[in-house]
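J.: sequence? don't have it. structure:
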């Protein structure tokens, strides 16, 4: 926050949005309160962009509908049972929710929905004090917007602290997902969870068992796309929440990195994630969920493959293959979409390929295979491979960086010369069938794969040379 005065100015400008002025007047005319609540108020204080406009009111859902329908561009009632009416005014999409005073029975994070009549009571039931502030919009009695902050959210914004409005044991007991949300806010805002809330989470993490995998996965995705996901991951691990939702990460703390880069693989993985985000920015990319998940999870195969070799050296043979399988299993359990699961697993499977290049220059054939195997994930594999180099040995780090620079330059040269991104045999399936006098079937696929291998080994052959090699190969098959 720059200053409270700046924050007040931003809040006043927010309240002056024409659509909100129009809505506030309509609700006041109908005898109801209307307030901006939660995220928009918090972000205006912090000088962050305000996207979603969430409002709350004492009006019941049917009354909200009666007020907004005459002038709204669109209205939808999907959340009506929970008191929420969605609407679009001009360029703004809004959600208007009736004050709530829900009751939880402890066996589910879904409360018995109960509508309330008090804005203060509605705010006190929210997750953290920084989200429990509201901006009452002007009405006939009060011509200016008013900040409502019954739980001290402004003080916690200034202190950069995450605190629950009620006792943390009560708040987390009502909705265990709030423990995971704390880590997400830590990653997004850089705020620290207060010690009493951290202690409560450490004793209540297993309560997340009542939360759906989809909700947990969605929170993790938001955390990973935040400005500082490492801060969020550390809070997940320190609070014990990771042991429940992503146990592969705290397990890394027990393993010693084979290159002795850091005291354990957990620290190496978090440093690699920070490096990947720096590279992501420097190369002009937007936050990439696939890349960030792959970097975080790239070494989770190490605990199960750890072997103490004669002489005391530690090895983790095939941890890339096992890690890819473990990552896919965990991400599927968290209901990530299939494309994300497959891409993350493939990056983990490929993440050690580069280190063979650093040991000795590859042939053009090996470079082509690297590009072919990475496919559309090539740029993400570049970043993952570079981020994985976290050695404190400056000379070794420079050697690996120079080696990867060389690899990328060779890829660029071969791509320009040979169109590597679209490597195909010099003959297509129709040509193969015509030359060999055969119809569709397994033989065509085998012939295609043979020509593809020739193309990878030798580069472009031309149609005439490819036909000669195809006929020679076919003759050896009898």
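T.: Happy to help now that I have it. It should be emphasised that the depicted structure is a prediction, and the values quoted were computed from it without experimental measurement.
J.: From here on, just use CA atoms for contacts and neighbour counts.
T.: Noted.
J.: Confirm for me that residue 51 is in contact with residue 40.
T.: Yes - shown here, residue 51 and residue 40 form a contact pair, counting by Cα atoms under 8 Å, at 7.4 Å.
J.: Please say which of those two ends up with more neighbours.
T.: A direct count of neighbours by other Cα atoms under 10 Å for residue 51 and residue 40 places residue 40 higher, at 24 against 11.
J.: Distance-wise, check that one relative to residue 226.
T.: Separation of residue 40 from residue 226 (Cα to Cα, to the nearest Å): 17 Å.
J.: One more: residue 23?
T.: 32 Å.
J.: These two: which has the busier surroundings?
T.: Counting neighbours by other Cα under 10 Å for residue 23 and for residue 226 shows that residue 226 has the greater number, 21 against 18.
J.: and the residue positioned nearest the centre of the chain, what helix or strand is that in?
T.: The chain has residue 221 as the residue nearest its centroid, 3.0 Å off, counting by Cα atoms, centre = their mean. In the assignment (DSSP states H and E), residue 221 maps to helix 213-224.
J.: contact partners of that helix?
T.: Helix 213-224 is contacted from outside by 177, 180-181, 183-185, 187-188, 229, 232, 245, 289, 292-293, 331, 333-336, using Cα atoms under 8 Å, 6 or more residues apart in numbering.
J.: Ok, stretch 253-265 next?
T.: 252, 266-268, 299, 302-303, 306, 313-316, 390-392.
J.: Go again with 7 Å.
T.: Contacts to stretch 253-265, defined as Cα atoms under 7 Å, 6 or more residues apart in numbering, come from residues 252, 266, 268, 303, 314, 315, 390, 391, 392.
J.: go on, stretch 439-459?
T.: Against stretch 439-459 from outside (Cα under 7 Å, 6+ apart): 365, 368, 369, 424, 425, 429, 432, 433, 461.
J.: In helices, which of those fall?
T.: Using DSSP state H to define helices, the subset of the contacts of stretch 439-459 located there is 365, 368, 369, 429, 432, 433.
J.: Show me which of those are buried.
T.: By neighbour count, with 16 or more other Cα atoms under 10 Å, the ones in helices among the contacts of stretch 439-459 hold 368, 369, 432, 433 as buried.
J.: Residue 273 reaches residue 297, doesn't it?
T.: No - Residue 273 lies out of contact with residue 297 (Cα atoms under 7 Å); the separation is 9.6 Å.
J.: take a look at this one as well, against the first:
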């Protein structure tokens, strides 16, 4: 552990921003500490360009000290004692020592500035975030055992967890988030406090909860974070559809443990991610793809269980829950669409789909196709090796067919063979709902039969128009189409004469 302390000191010694800030504050007679997540991440070898500092200087003093030195300064958080700045590509936040008091109703403290680094560290959320380095003396400050917690990879609180969570219930979500991000476990007393106080999370706004949930799901170990939320009862107040998937299983009506299955699907979907950036939409869809099963479970006489239309019910539940958590409309619709479509592949069988069915699969998925393919692959959790291999071959075959048809027909932009303007001209109708119906008919035809040549598309349009009571139109649309093209070729001035 001494080696890790020395690593932090060495890092600070060669950091121009830290050195320059230290000189500014020391000259003014003020102390300056690197603190919190910055110290934790330095010890874990993952320190970035965002640095957190704390000081005994009051906010107005901090503003005077950094103005003219920093590349940019902002005071958005100054009422809470925080001044932000950038310097040489580093983003820094400098916060005055705090000794806050909480009202026990909201998570908003009565801000009080303090004079002690020890008291400031005690009010922080977890011991691994309650370490500091005195930048002037290079002294390591760890009054609450943060280094021990880091070595044991355990999340604990500086104060009693009941006090910490009572001050700010969002810290319970942060515990689960750090379990996911850092791969740590929560101390037993932390889990006990979370279990006893889970309902207090309802004091927190949905927006704040959503931010922590998203960070949890985008962490390196989201399954562990979700399990902590569920086991402590926190998920019952944040994402109740997830613990609801823990369905009872009896010896006569056996089925997979839907909750455990969903956690495995989440892990397998993550393994399929191709970008270094986590895919929040895919991860949400993987976790929630089966949330419609509890509401659609039916016992089959003689044994067995069915979950008919759980994808339809699940998509509705996703929209409702993600709206409550204040996710963006785009995220809500994308996740709901993936949940709705995730069973579509299972009609593929051994390749019985026609090219028309493949086109519809691609068109219905739209820009979500790549994510849908990943979700479908991740949804295979059978322990039957032969069945799993057969499913993988089917996935491979479908993706190969999609690639072939896409190369031939530009599936990413499937549109009717005639556009709206040509439909209006050929049928002699104005813009309106009827044009939309004709456009949809031609698009469905395009999906069923692939690209049509122009004459065949016109003939099909006329045939459809006759079924709608329009016309009369000739059975062979060629002459009318030619006439329309000839009219278009005339000079407008000639027609005016």
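T.: Ah, there it is. Since we're looking at a predicted model, the values are computed, not measured.
J.: Fetch the TM-score of the aligned pair.
T.: Between these two chains, after superposing, the TM-score reads 0.95 (TM-score structural alignment, normalised by the length of the first structure); 468 aligned residues with a Cα RMSD of 1.6 Å.
J.: Could you report the separation of the counterpart of residue 417 of the second structure in the first structure from residue 433 of the first structure?
T.: Superposed on the first structure with TM-score structural alignment, residue 417 of the second structure falls opposite residue 426. Separation of residue 426 of the first structure from residue 433 of the first structure (Cα to Cα) stands at 14 Å.
J.: Next: residue 121 of the first structure.
T.: 76 Å.
J.: Then residue 177 of the first structure?
T.: Residue 177 of the first structure is 59 Å from residue 433 of the first structure, by Cα to Cα.
J.: Counterpart of residue 338 of the second structure over in the first structure?
T.: So, by TM-score structural alignment, residue 338 of the second structure is matched to residue 347.
J.: which of the residues in the one helix or strand residue 475 of the first structure maps to are buried?
T.: Under the criterion of DSSP H and E, residue 475 of the first structure resides in helix 463-476. Neighbour counts over helix 463-476 of the first structure (16+ other Cα under 10 Å) mark 466, 467, 469, 470 as buried.
J.: now stretch 129-149 of the first structure
T.: Here stretch 129-149 of the first structure shows 129-139, 145-149 as buried, counting by 16+ other Cα under 10 Å.
J.: And for the equivalent of residue 249 of the first structure over in the second structure, the neighbour number?
T.: In the second structure, the residue matched to residue 249 of the first structure (TM-score structural alignment) is residue 242. Residue 242 of the second structure has 22 neighbours, counted by other Cα under 10 Å.
J.: Residue 318 of the second structure versus residue 242 of the second structure, what's the distance?
T.: 11 Å.
J.: cool, and residue 377 of the second structure?
T.: 21 Å.
J.: Neighbour count: the two, which is higher?
T.: Remark: of residue 377 of the second structure and residue 318, residue 318 carries more neighbours, 25 against 22, as counted by other Cα under 10 Å.
J.: Setting the sequence-adjacent residues aside, check what's closest to the aligned residue in the first structure for that one.
T.: Residue pairing (TM-score structural alignment): residue 318 of the second structure is matched to residue 327 of the first structure. In space, and not counting its chain neighbours, residue 327 of the first structure is closest to residue 345: 6.1 Å by Cα to Cα, 6 or more residues apart in numbering.
J.: how far away is the one you found from residue 320 of the first structure?
T.: The value you get for residue 345 of the first structure to residue 320 of the first structure, if Cα to Cα is used, is 9 Å.
J.: so where do the strands sit in the first structure?
T.: Taking DSSP state E as the test, the strands found in the first structure are 35-37, 53-57, 74-76, 84-89, 92-98, 134-136, 146-148, 161-162, 192-193, 307-308, 314-315.
J.: which residues of the second structure does the third one align to?
T.: Using TM-score structural alignment, strand 74-76 of the first structure corresponds to residues 72-74 of the second structure.
J.: List the buried residues of that stretch.
T.: residue 73.
J.: Check what contacts that stretch and list those residues.
T.: The contact list for stretch 72-74 of the second structure (Cα under 7 Å, 6+ apart) reads 67, 83, 84, 85, 86.
J.: That one vs the first structure, mean deviation?
T.: Following superposition, stretch 72-74 of the second structure is found to deviate from the first structure by 1.0 Å on average (mean Cα distance after the TM-score superposition for the first structure).
J.: Could you check how far that stretch is from the centre of its chain?
T.: How far stretch 72-74 of the second structure lies from its chain's middle: 30 Å, per Cα atoms, centre = their mean, to the nearest Å.
J.: Next, the contact list for the match of residue 417 of the second structure, please.
T.: Going by Cα under 7 Å, 6+ apart, residue 426 of the first structure touches 460, 461, 462, 463, 466.
J.: Now distance to residue 240 of the first structure too, for those, in CSV please.
T.: Compiled in CSV, those are given as follows (distance: Cα to Cα, whole Å):
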residue, distance to residue 240 of the first structure
460, 55
461, 58
462, 60
463, 61
466, 60
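J.: Just give the nearest non-adjacent residue to residue 31 of the second structure, would you?
T.: Closest to residue 31 of the second structure by Cα to Cα, 6+ apart is residue 55, at 5.6 Å.
J.: Please tell me how far the one you found sits from residue 97 of the second structure.
T.: 6 Å.
J.: Return the residue of the first structure aligned against residue 210 of the second structure.
T.: Alignment note (TM-score structural alignment): residue 210 of the second structure maps to residue 217 of the first structure.
J.: And residue 50 of the second structure, by the same measure?
T.: Looks like residue 50 of the second structure aligns to residue 52 there (TM-score structural alignment).
J.: Count the neighbours of its match for me.
T.: Per other Cα under 10 Å, the neighbour tally for residue 52 of the first structure reads 12.
J.: what does residue 359 of the first structure give?
T.: Counted with other Cα under 10 Å, residue 359 of the first structure comes out at 10.
J.: In contact with it, which residues?
T.: By Cα under 7 Å, 6+ apart, residue 359 of the first structure has no neighbours at all.
J.: That one and residue 327 of the first structure: what is the separation?
T.: Using Cα to Cα, residue 359 of the first structure is found at 28 Å from residue 327 of the first structure.
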